[in-house]
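A.B. asks: Next input, structure requested:
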Amino acid sequence: MADSSHRTDFVRFSLDQGVLKFGQFKVKSGRMSPYFFNAGLFNSGFSVGRLAQFYAQALVDSGIAFDMLFGPAYKGIPLSTATAVALANHPGRGGRDVPFAFNRKEAKDHGEGGILVGAPLRGKVVIIDDVITAGTSVRESVEIIRQAGAEPAAVLIALDRMERAGPDDALSAHSAVQDVANTYGIPVVSIASLADIMALLEDDAGLAEHRAAVAEYRARYGVSS
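C.D. replies: Reported below is the predicted structural model:
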């Protein structure tokens, strides 16, 4: 797990970039959330480069052994590319190069063909995405990796919302992240989580007005870890 300073720095960076916002937002599940995280707003060279450094650090800190990255289309494509660059330049990895690959949504019927682009899928593969909601892209990625004869080693995401799914009267026992880890038997590594957002709200007087709403939301829908 990334140390708390890296996690806090990432939450602060997300806030500064307008990726993390506080207020009232209707999210995909239909709930009204007191915060919103839109990783698609990491959309400049600087912000994606810095994001990739956070991904790389979280993966290195996890201690998970891996050979390459896989980015599910479409969001995972720039994430896998940029994070491979960040890992290759990470001081803790001794300059080791990191292959990466991603998939197309539709198979190409000319040239090299197929749905895969980049390095051949080999060894232990880390799937990189922004968040996990329904887990659909993870399932598809695991299938692609296994079909190639490689091994899914972990899922690397930006934010773990630590949130249970389902209607209010029938909430799931686990979060989407926990379900993915249990279903595929692989760890899910996040740069930060809702707990880190809460920690920033507690420490920053300028954000104090949002503490109660986020705490109430977490008490209602959250998981403990």
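A.B. asks: drop to CA atoms for contacts and neighbour counts, all remaining ones
C.D. replies: Fine.
A.B. asks: Need the single longest helix in the chain, by residues.
C.D. replies: Determined from DSSP state H, the single longest helix within the chain is helix 45-62.
A.B. asks: roughly how far is that helix from the heart of the chain?
C.D. replies: 11 Å (Cα atoms, centre = their mean, to the nearest Å).
A.B. asks: can you give me the helices in the chain?
C.D. replies: Residue ranges of the helices in the chain, as given by DSSP H, are 4-16, 45-62, 76-88, 136-147, 176-184, 194-203, 211-221.
A.B. asks: and the ones you listed as JSON lines, adding distance to residue 154 and mean neighbour count?
C.D. replies: Shown next, in JSON lines, are the helices of the chain (distance: least, Cα to Cα, whole Å; neighbours: other Cα atoms under 10 Å):
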{"stretch": "helix 4-16", "distance to residue 154": "19", "mean neighbour count": "17"}
{"stretch": "helix 45-62", "distance to residue 154": "9", "mean neighbour count": "20"}
{"stretch": "helix 76-88", "distance to residue 154": "13", "mean neighbour count": "22"}
{"stretch": "helix 136-147", "distance to residue 154": "10", "mean neighbour count": "17"}
{"stretch": "helix 176-184", "distance to residue 154": "9", "mean neighbour count": "17"}
{"stretch": "helix 194-203", "distance to residue 154": "20", "mean neighbour count": "18"}
{"stretch": "helix 211-221", "distance to residue 154": "25", "mean neighbour count": "16"}
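A.B. asks: this one as well, want them side by side:
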Amino acid sequence: MSNQDPSGAASQDALALEFVAFAVECGVLRFGEFKTKAGRMSPYFFNAGLFNDGQRLLRLAEFYARRILQSGIAFDMVFGPAYKGIPLGAALVVELARRGRNVPFAYNRKEAKDHGEGGTLVGAPLAGRVLVVDDVMSAGTAVRESIATIVAAGATPHAVCIALDRQEMATENGADVPYSAVQYVQRQLGMQVCAIAKLDDLMQYLQAGNAASAEDHRRVLAYRARYGAEQG
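C.D. replies: So this is what the prediction gives:
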């Protein structure tokens, strides 16, 4: 059970609320009934694959860049894990360059090539402090795989930036644990994590009268009360 305020109160974060509104507008953030990887029936679903045209991807990259620069996280290059992290990372480094911060970018393949340059890595050599970019973090599995790749290349897995932090309990061996995947990455893997928006911000958005129905708001609130990770 979460120790969060059942009223859903959250601190105002203008960037996060702007992003939530954008995600809803694009149909990326939807309300209804969706089964998560953990087998839970969630009243909302975030599908970053629907940022699927140039204008949407441009705005998404702006949100990532703004949050990363606002966070003050130091990094030397960006890594986009296959598959969704590849376009996210590419779009981000283009936007960072537009803002005067030009950094190298690399990504991985799921399967190694046995011709050409070979291997699983594409782009700049992994070096220095690496920022991993992805959409959401469910169990931290993708981050652990990225860490292994980065360490094997002799670089430092330093931080992660995601679009949405669901702030819900992770699962281990089929059982709920009191911390989220984000908290696991921060506490156990020692990496900094920043998110453009969190479930708290989604609740703030709904409480401002933006819910398609009162039922959607009620169901998201009930889901958070049941599965929300302990904060702090």
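A.B. asks: ok, back up a step: okay, the helices of structure 1 in JSON lines with distance to residue 112 of structure 1 next?
C.D. replies: Converted to JSON lines, the helices of structure 1 look like this (distance: least, Cα to Cα, whole Å):
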{"stretch": "helix 4-16", "distance to residue 112 of structure 1": "38"}
{"stretch": "helix 45-62", "distance to residue 112 of structure 1": "28"}
{"stretch": "helix 76-88", "distance to residue 112 of structure 1": "18"}
{"stretch": "helix 136-147", "distance to residue 112 of structure 1": "17"}
{"stretch": "helix 176-184", "distance to residue 112 of structure 1": "30"}
{"stretch": "helix 194-203", "distance to residue 112 of structure 1": "42"}
{"stretch": "helix 211-221", "distance to residue 112 of structure 1": "46"}
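A.B. asks: mind checking which of those helices is nearest residue 114 of structure 1?
C.D. replies: Smallest distance to residue 114 of structure 1 across these (Cα to Cα): 11.4 Å, for helix 136-147.
A.B. asks: so what does that closest one touch, helix or strand wise?
C.D. replies: With contacts taken as 3 or more Cα pairs under 8 Å, 6 or more residues apart in numbering; DSSP states H and E, helix 136-147 of structure 1 sits against strand 124-128, strand 151-160.
A.B. asks: What is the neighbour count of residue 105 of structure 2?
C.D. replies: Residues near residue 105 of structure 2, counting by other Cα atoms under 10 Å, number 23.
A.B. asks: Which position in structure 1 pairs with it?
C.D. replies: Counting by TM-score structural alignment, residue 105 of structure 2 lines up with residue 100 in structure 1.
A.B. asks: Tell me who's in contact with that match.
C.D. replies: Neighbouring residues of residue 100 of structure 1 by Cα atoms under 8 Å, 6 or more residues apart in numbering: 68-71, 80-81, 84, 118-119.
A.B. asks: Quick check: closest non-adjacent residue to it.
C.D. replies: Spatially, and ignoring its direct neighbours in sequence, residue 100 of structure 1 is nearest to residue 69 (4.6 Å; Cα to Cα, 6 or more residues apart in numbering).
A.B. asks: give the contact list for the spatially most central residue of structure 1.
C.D. replies: Geometric centre of structure 1, nearest residue: residue 157, 1.3 Å, by Cα atoms, centre = their mean. Applying Cα under 8 Å, 6+ apart to residue 157 of structure 1 gives the contacts 55, 128-132, 188-191.
A.B. asks: Need the counterpart of it in structure 2.
C.D. replies: Using TM-score structural alignment, residue 157 of structure 1 pairs with residue 162 in structure 2.
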